[in-house]
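[1] sequence first, then the predicted structure:
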Amino acid sequence: MSDKFGRNNLCWCGSGRKYKKCHAFINEQMEIYRLKGFEVPDQKLLKTKQQIEGIRESGRRNIAILDFIENFVVDGAATEELDRLIYEKTKELRGIPADLHYEGYPKSVCISINDVVCHGIPAKHILLKNGDIVNIDVSTIYNGFFSDSSRMFCVGSVSPQKQKLVDIAKECLDMGLAQVKPWGFLGDVGQAVNNHAEKNGYTVVREIGGHGIGLEFHEEPWVSHVTKQGTGMLLVPGLVFTVEPMINMGISKIVTDANDNWTIRTADGKPSAQWEKTVLVTEAGYEVLAY
């Protein structure tokens, strides 16, 4: 990298600084870790200043959509109506729902209720009811940049057991995020998530995790939430990915609905909860780009 750009040339990332004052140190550190046998991100995964701003703008819209839909998550609401509202709000914000037609997915958002872990397809006949816990997972394209985040919503009065699951799932996310720092490892995130879930008697879904994002909907790296500290990809400034642990009240095993090949449920029928944020690794720690 240094031979190609020259230490006194402007850095490739568009920061306006000379390479030696910008990414030279980062590239040198990555090479040190690579030679020690650690997994380091490909250069193309490190977002430039311009790309980060584009993802940030997409994330602002994603946040606004989740803020908007909160007042409509009520007893009796049809999930198909929530999908329509999210589609219209996304268009109003000059965005595109990233979910719509992605690998054949038929709706603009994933809405997952109680034992549905993720990828719940909105439908006219699926109505929210008092006591439900609901994950709404919104993904937005704006000016070609992608963002992705989800939140849990409680419909009316939920049981103490469901409320605790929702709360602990949020804590798992926050503890995972606290491990996002330059020159740490993705495995640090998964270790923190899994430790907290197990401490509270819950399990973490193993087969589905977070993902890189920004220029595409799903990029490298894949983010497991059951990994070990000090393992996995090196966390480098400019890396953007989602942290989105799925926490089950019962066993971690999941099943896919054979009728639609999208809806994923807990194998034992017990509730699951998930929160998701898009995060950027910075030189000082991390920045949440969508929540």
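    Happy to help now that I have it. Residues are numbered from 1 along each chain as shown.
[2] CA atoms for contacts and neighbours, from now on please.
    Fine.
[3] chain center to stretch 120-137, what's the gap?
    Centroid separation for stretch 120-137 versus its chain: 20 Å, with CA atoms, centre = their mean, to the nearest Å.
[4] so which strand or helix has the residue lying closest to residue 196 once chain neighbours are set aside?
    Closest residue in space to residue 196, ignoring its immediate chain neighbours: residue 172 at 6.0 Å, by CA to CA, 6 or more residues apart in numbering. If you go by DSSP states H and E, residue 172 is part of helix 160-177.
[5] angle of the helix or strand that comes right after that helix against helix 160-177?
    For helix 160-177, the following helix or strand on the C-terminal side (DSSP H and E) is helix 186-199. Going by axes from the mean of the first three to the mean of the last three CA atoms, to 10 degrees, helix 186-199 is angled at 160 degrees with respect to helix 160-177.
[6] pull the residues that contact the very next helix or strand once past helix 186-199.
    Sequence-wise, the next helix or strand downstream of helix 186-199 (DSSP H and E) is strand 203-204. For strand 203-204, contacts defined as CA atoms under 8 Å, 6 or more residues apart in numbering pick out 194, 197, 225, 226, 245, 246, 247, 248, 249, 250, 251, 252.
[7] can we see that at 10 Å?
    Residues outside strand 203-204 that contact it (CA atoms under 10 Å, 6 or more residues apart in numbering): 169, 172, 190, 193-198, 224-226, 245-253, 272-273.
[8] included below, for side-by-side comparison, is a second structure:
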Amino acid sequence: MSVSIKTEHEIELMREAGHLLEKVHDGLIPYIKPGVSTKEIDRIGEQMIRDLGCIPNFLNYGGFPASFCISLNDEVVHGIPSEEKIIQEGDLVKIDAGLIYKGYHSDAARTYAVGEVSPQARKLMDVTRECFFEGLKAARAGNHLNDISKAIGAHAAKYHYGIVRDLVGHGIGTHLHEDPQIPNFPQKRRGVRLMPGMTLAVEPMINLGRADVAWLDDEWTVVTMDGSLSAHYENTILITDGDPEILTLTK
């Protein structure tokens, strides 16, 4: 395993990549409403990325046919945007996006409630976001990778939620996916020691029901096996000499 340590110059580029992606996520919020197709959000978001002088890093990545992963309700991740998928009142909408700025990648995901959602759905969203911030507390130089995984998993376990095991977070930099992999559940090994200059995409994926997932016939969309709701929350972070820095969430 080779975990890259970014130079100060690289960190500045990663910061800007993260900041620009945050702008895109924020800019999409008004469009996440009933009657809008997921394809329309993808089109608008891709244009935002290009207008910022950046490249959508998901487009054609491993053959993925869109610039955004947009997943509804029981879809966990990697939903393919479609004209036929129309957002409805009460949906949980997960938007996962990334961009390339001067050769450096950023990656972040958000879960949005459309109008009135069930209390269970709202709680799942909130706890999934909390899981990220619990993991963040452990993302300090001198700790090990498994400290992040344990913190995320322990928080989700308090609510008896299903912690997706088939998909994990990852390192990020000049490539969208770099070493190390970052599970959202405890490991037997401590994993790599965290060092200043590491950039990581930490992304809890939490199900209201069981942890089991399946891939649809499109070979991309991941859904919960039991049909339960799922939530996803992700940021690109930087390990520093002190508190970790969130590159895709500045306010």
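    The structure has been received and is ready for your questions. Every value quoted in this text rests on a predicted model; they were computed, and no experiment measured them.
[9] after superposition, what is the TM-score?
    Remark: TM-score between the superposed chains equals 0.97 [TM-score structural alignment, normalised by the length of structure 2]; 249 aligned residues with a CA RMSD of 1.2 Å.
[10] which residues touch the aligned partner of the residue nearest to residue 196 of structure 1 in structure 2?
    In structure 2, the residue matched to residue 172 of structure 1 (TM-score structural alignment) is residue 131. Going by CA under 10 Å, 6+ apart, residue 131 of structure 2 touches 125, 148-149, 151-156, 184, 202-206, 233.
[11] now residue 131 of structure 2: how far from residue 224 of structure 2?
    Distance of residue 131 of structure 2 to residue 224 of structure 2, given as CA to CA, to the nearest Å: 19 Å.
[12] tell me the counterpart of residue 233 of structure 2 in structure 1.
    The alignment partner of residue 233 of structure 2 in structure 1, by TM-score structural alignment, is residue 275.
[13] thought its match was touching residue 152?
    Yes - between residue 275 of structure 1 and residue 152 there is a contact under CA atoms under 10 Å: 6.4 Å.
[14] the more surrounded of those two?
    Between residue 275 of structure 1 and residue 152, counted using other CA atoms under 10 Å, residue 275 has the larger neighbour count: 25 against 22.
[15] who are the contact partners of that one?
    135-137, 149-152, 166-167, 169-174, 243-247, 291.
[16] can we see that at 8 Å?
    135, 149, 150, 151, 152, 169, 170, 173, 244, 245, 246.
[17] and what of residue 210 of structure 2?
    Residue 210 of structure 2 touches 161, 162, 163, 224, 225, 226, 228, counting by CA under 8 Å, 6+ apart.
[18] can you redo those residues as TSV with distance to residue 170 of structure 2 and neighbour count?
    Formatted as TSV, the contacts of residue 210 of structure 2 follow (distance: CA to CA, whole Å; neighbours: other CA atoms under 10 Å):
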residue	distance to residue 170 of structure 2	neighbour count
161	22	20
162	20	21
163	16	26
224	21	25
225	24	15
226	26	15
228	25	18
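[19] who wins for neighbours among the contacts of residue 131 of structure 2?
    For the contacts of residue 131 of structure 2, counting by other CA under 10 Å, the largest number of neighbours falls to residue 204: 33 neighbours.
[20] corresponding residue for that residue in structure 1?
    By TM-score structural alignment, residue 204 of structure 2 lines up with residue 245.
[21] its match and residue 206 touch, don't they?
    No - contact status for residue 245 of structure 1 versus residue 206: not in contact, 9.2 Å apart, counting by CA atoms under 8 Å.
[22] any residues in contact with both of those two?
    Common neighbours of residue 245 of structure 1 and residue 206 (CA under 8 Å, 6+ apart) are residue 225.
[23] what about the helices in the stretch 1-150 of structure 1?
    2-5, 23-35, 49-69, 79-92 (DSSP state H, counting those that start in this stretch).
[24] how about those in a markdown table, adding mean neighbour count and distance to residue 217 of structure 1?
    A markdown table is the format used below for the helices of the stretch 1-150 of structure 1 (neighbours: other CA atoms under 10 Å; distance: least, CA to CA, whole Å):
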| stretch | mean neighbour count | distance to residue 217 of structure 1 |
| --- | --- | --- |
| helix 2-5 | 11 | 29 |
| helix 23-35 | 15 | 25 |
| helix 49-69 | 20 | 11 |
| helix 79-92 | 19 | 16 |
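[25] one step back: reformat the contacts of residue 275 of structure 1 as a markdown table; add distance to residue 95 of structure 1.
    Shown next, in a markdown table, are those (distance: CA to CA, whole Å):
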| residue | distance to residue 95 of structure 1 |
| --- | --- |
| 135 | 21 |
| 149 | 15 |
| 150 | 17 |
| 151 | 19 |
| 152 | 23 |
| 169 | 29 |
| 170 | 27 |
| 173 | 26 |
| 244 | 22 |
| 245 | 26 |
| 246 | 27 |
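[26] and those residues, which is closest to residue 128 of structure 1?
    Of all the contacts of residue 275 of structure 1, residue 135 has the smallest distance to residue 128 of structure 1: 11.5 Å, by CA to CA.
[27] that's a strand at residue 231 of structure 2, yeah?
    Yes - counting by DSSP: H, G, I helix; E, B strand; the rest coil, residue 231 of structure 2 is part of a strand.
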